[in-house]
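Engineer: Sharing a model that was predicted from the sequence below.
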Amino acid sequence: MPVLVVIPARFASTRYPGKPLVALTGAGGTSKSLIQRSWEAASSVSGVDRVVVATDDDRIRDAAQAFGAEVVMTSQSCANGTERCAEALENLGGGYDIVVNLQGDAPLTPHWFVEDLVKGLQNDPMAEVATPVLRCDARALNGLLEDRKAGRVGGTTAVFSKDRHALYFSKEVVPFTSKTYTDEDETPVFHHVGVYAYRPSALAAYSKWDSGPLEGLEGLEQLRFLERGRPVLCVEVEARGRQFWELNNPEDVPRIEAMMAEMGMQ
């Protein structure tokens, strides 16, 4: 079952222009761009047949090729990473049973998140799309709440049914909780990890659908599947002591660098 990993990357981000080329300094002072660190994360995943960067920008293409990545050029009309993955798959001529969208702003994504995600989709024939969710510890939940109090749009949260099919995704912290959590507590909030695994048929259908009102309000591409009644499987993954955060805003750079230093990532 051939697996393709696509890293969609665009320069003209609304919240953080030029984000893929932002430098992140790891332990020991090693500095690499966000797109390179995301590509290295994708390349560490086992069971993957090919990893490509999909972009519409020559600056990102040149930077990615300089560190050895394969690049697929896509159009500027792609509204989000899922549409870019669909176009990349088409440009490559298909030939893959599962396409993974490892978004270019998630350099801390552990390889087992993606491996568990692919297995989850393989084992659920009803699901056309799968995405990982990580139960927030107190530190992560407090970080999400702090972002919202400061008026920043940070991570995304997910709620799902007993069969693990998504009910909703939001940039608000859902479900609502007023409790103050300590390190010993298990929180009820799941952080949505910005990775997706699709069957090619789901990608082909997605690119033909118009964006729905919920996708427009939240700015979350996966809601297009839910608005069309298509099941999205939430695969719970374990942190195994690793910190996880996405780079959404300039304020996230020192936060991620601190996590990298804590984990000893070069």
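Structural biologist: Alright, I've got the coordinates. Numbering: from 1, shown residues only.

Engineer: From now on I want contacts and neighbour counts done on CA atoms only, so please keep to that.
Structural biologist: Will do.

Engineer: can you pull out the helices in the stretch 51-200 of the chain?
Structural biologist: 58-66, 81-91, 111-123, 138-149, 200-206 (DSSP state H, counting those that start in this stretch).

Engineer: so of those helices, which one's packed in deepest?
Structural biologist: Counting by mean count of other Cα atoms under 10 Å, helix 81-91 has the highest mean neighbour count of the helices of the stretch 51-200 of the chain, with a mean of 22.

Engineer: sorry, back to before: among the helices of the stretch 51-200 of the chain, which comes closest to L226?
Structural biologist: helix 200-206 (11.1 Å; Cα to Cα).

Engineer: Show me what the closest one is in contact with.
Structural biologist: Contact partners of helix 200-206, identified using Cα atoms under 8 Å, 6 or more residues apart in numbering, comprise T82, E83, C85, A86, Y96, D97, I98, V99, E128, V129, R224, F225.

Engineer: I figured the fifth one hits V6, correct?
Structural biologist: Think Y96. No - counting by Cα atoms under 8 Å, Y96 stays clear of V6, with 11.6 Å between them.

Engineer: which of the two has more neighbours?
Structural biologist: Neighbour totals were compared for Y96 and V6, and V6 leads with 29 against 17 (other Cα atoms under 10 Å).

Engineer: show me the contacts for that one.
Structural biologist: Contacts of V6 by Cα under 8 Å, 6+ apart are V51, V52, V53, A54, C85, A88, V99, V100, N101, L102, Q103.

Engineer: Could you dump the contacts of helix 200-206 into CSV and include distance to Q266?
Structural biologist: Putting the contacts of helix 200-206 into CSV (distance: Cα to Cα, whole Å) gives the following:
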residue, distance to Q266
T82, 30
E83, 32
C85, 29
A86, 33
Y96, 32
D97, 33
I98, 30
V99, 28
E128, 36
V129, 33
R224, 37
F225, 37
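
Engineer: Second structure follows, compare the two:
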Amino acid sequence: MSVLVVIPARFASTRYPGKPLVALKGADGSQKTLIERSWLAAKAAGGVDRVVVATDDTRIRDVAQGFGAEVVMTSSDCRNGTERCAEALAALGDNYDIVVNLQGDAPLTPAWFVEELVAGLRAAPQFDVATPVLRTHGAALNGFLEDRRAGRVGGTTAVFAADKRALYFSKEVIPYRGKTYGDDDETPVFHHVGVYAYRPAALARYVAAQPSILEELEGLEQLRFLDIGAPVLCVEVEARGRAFWELNNPEDVPRIETMLFQMGVN
């Protein structure tokens, strides 16, 4: 199965305008933009045939081409990354079996997340979409709760059935927990990692549908798949000692830079 990775990136983010071009300092003090670090994360994954950046902004295009990325220009009408992936696929030609959406705000995505996601979708033909989930320990969960108390989105959580079929995703911390957890305790909360693998037919169904009420309320594009009845596979992945955090707010920059330093990523 041929695999295309698309990194959707837009300048006009509501929460953090210009986010793809924010500079992040690595372990050696050198700075790379968020979009370059996300591109490097995509390029590190095995079994990928092609990686492209999809954007509607010439500033992002110029920076991405400057560090060697292939860029596909998409329209400003795309409402989210999934729609941008569908438009990029149409521009490139529908010649891929699996399309991976590695969102441009996830520069710490380990290569094995992408590899295991693709493997999961290949092995489960009954699913249209796959996305990784990571069981949280107390430290991460408590960070999510602290962010919510401060009015910030610290991460998206997921709940799923016994067969790993997604039941819901939320920016609130779900499911309900009747206890508190120490930093090293394993918890029942799963962090949804912002990566998706789609079959092209699922992308076509997605863009043909209107945004769902839940999608608009939560601001989570994947909820449209649940609304139209497209089965979403949650692939549980292991951190293997790697820290993971998405860049959602300006406050996340020092967190990510600290993680880059700890991992020795330049």
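Structural biologist: Arrived safely. Predicted, not measured: the structure shown is a model, and the values here were computed from it.

Engineer: Need the TM-score between these chains.
Structural biologist: Remark: TM-score between the superposed chains equals 0.99 [TM-score structural alignment, normalised by the length of the first structure]; 266 aligned residues with a Cα RMSD of 0.7 Å.

Engineer: before we move on, back to that, can you list the contacts of V6 of the first structure in JSON lines and add distance to R139 of the first structure?
Structural biologist: Output for the contacts of V6 of the first structure, formatted as JSON lines (distance: Cα to Cα, whole Å):
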{"residue": "V51", "distance to R139 of the first structure": "32"}
{"residue": "V52", "distance to R139 of the first structure": "33"}
{"residue": "V53", "distance to R139 of the first structure": "32"}
{"residue": "A54", "distance to R139 of the first structure": "33"}
{"residue": "C85", "distance to R139 of the first structure": "32"}
{"residue": "A88", "distance to R139 of the first structure": "37"}
{"residue": "V99", "distance to R139 of the first structure": "32"}
{"residue": "V100", "distance to R139 of the first structure": "28"}
{"residue": "N101", "distance to R139 of the first structure": "27"}
{"residue": "L102", "distance to R139 of the first structure": "24"}
{"residue": "Q103", "distance to R139 of the first structure": "23"}
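
Engineer: Who wins on neighbours among the residues you listed?
Structural biologist: Within the contacts of V6 of the first structure, neighbour counts (other Cα under 10 Å) peak at C85, which reaches 32 neighbours.

Engineer: Can you verify my assumption that it contacts A9?
Structural biologist: No - with contact defined as Cα under 8 Å, C85 of the first structure does not count as touching A9 (10.2 Å).

Engineer: can you tell me which strand in the second structure is longest?
Structural biologist: Longest strand in the second structure, counting residues (DSSP state E): strand 129-137.

Engineer: mean per-residue distance, the helix or strand harbouring E262 of the first structure to the second structure?
Structural biologist: Assessed by DSSP states H and E, E262 of the first structure sits inside helix 252-263. Once fitted to the second structure, helix 252-263 of the first structure is off its aligned match by 0.8 Å on average (mean Cα distance after the TM-score superposition for the first structure).

Engineer: Who are the packing partners of that helix?
Structural biologist: Counting contacts by 3 or more Cα pairs under 8 Å, 6 or more residues apart in numbering; DSSP states H and E, helix 252-263 of the first structure is packed against strand 23-25.

Engineer: contacts for the strand it packs on?
Structural biologist: S31, K32, S33, L34, V253, I256, E257, Q266.

Engineer: Are any of the residues you listed buried, and if so which?
Structural biologist: Those of the contacts of strand 23-25 of the first structure that meet the buried threshold are K32, S33, L34, V253, I256, E257, by 16 or more other Cα atoms under 10 Å.

Engineer: Of those, just say which sits nearest to L167 of the first structure.
Structural biologist: Distances from L167 of the first structure to those, taken as Cα to Cα, are shortest for I256 (29.1 Å).

Engineer: what does the closest one align to in the second structure?
Structural biologist: Taking TM-score structural alignment, the alignment pairs I256 of the first structure with I256 from the second structure.

Engineer: Secondary structure class of the closest residue to that match other than its chain neighbours, three-state.
Structural biologist: Of all residues not flanking I256 of the second structure in the chain, W245 sits nearest, at 6.7 Å (Cα to Cα, 6 or more residues apart in numbering). Three-state assignment for W245 of the second structure (DSSP: H, G, I helix; E, B strand; the rest coil): coil.

Engineer: so how far is C85 of the second structure from W245 of the second structure?
Structural biologist: As judged by Cα to Cα, to the nearest Å, W245 of the second structure and C85 of the second structure stand 22 Å apart.

Engineer: Please apply the same query to R255 of the second structure.
Structural biologist: Applying Cα to Cα to R255 of the second structure and C85 of the second structure gives a distance of 28 Å.

Engineer: ok, now A162 of the second structure?
Structural biologist: Distance, A162 of the second structure to C85 of the second structure, by Cα to Cα: 29 Å.

Engineer: How about D184 of the second structure?
Structural biologist: Applying Cα to Cα to D184 of the second structure and C85 of the second structure gives a distance of 37 Å.

Engineer: Superpose on the second structure and give me the mean offset of the helix or strand where L233 of the first structure lies.
Structural biologist: Taking DSSP H and E as the criterion, L233 of the first structure maps to strand 232-236. Following superposition, strand 232-236 of the first structure is found to deviate from the second structure by 0.2 Å on average (mean Cα distance after the TM-score superposition for the first structure).

Engineer: Give me the angle between that strand and helix 111-123.
Structural biologist: Relative orientation of strand 232-236 of the first structure and helix 111-123, computed by axes from the mean of the first three to the mean of the last three Cα atoms, to 10 degrees: 140 degrees.

Engineer: Quick check: which helices or strands does strand 232-236 of the first structure pack against?
Structural biologist: helix 111-123, strand 129-135, strand 166-170.

Engineer: got the contact list for the first one?
Structural biologist: With contact meaning Cα under 8 Å, 6+ apart, helix 111-123 of the first structure is reached by 41-42, 44-47, 98, 100, 127-132, 195-198, 233, 235, 237-238.

Engineer: before we move on, what about the shortest one?
Structural biologist: Strand 166-170 of the first structure is contacted by residues 156-161, 192, 218, 220, 222-223, 226, 231-234 when judged by Cα under 8 Å, 6+ apart.

Engineer: Show me which pair in those is furthest apart.
Structural biologist: S161 and E218 (20.3 Å).

Engineer: and for C85 and A9 of the first structure, which residues touch both?
Structural biologist: The overlap between the contact sets of C85 of the first structure and A9 (Cα under 8 Å, 6+ apart) consists of A54.

Engineer: check contacts around V48 of the second structure.
Structural biologist: Listed by Cα under 8 Å, 6+ apart, the contact partners of V48 of the second structure are S2, V3, L4, V5.

Engineer: Cool, thanks, signing off.
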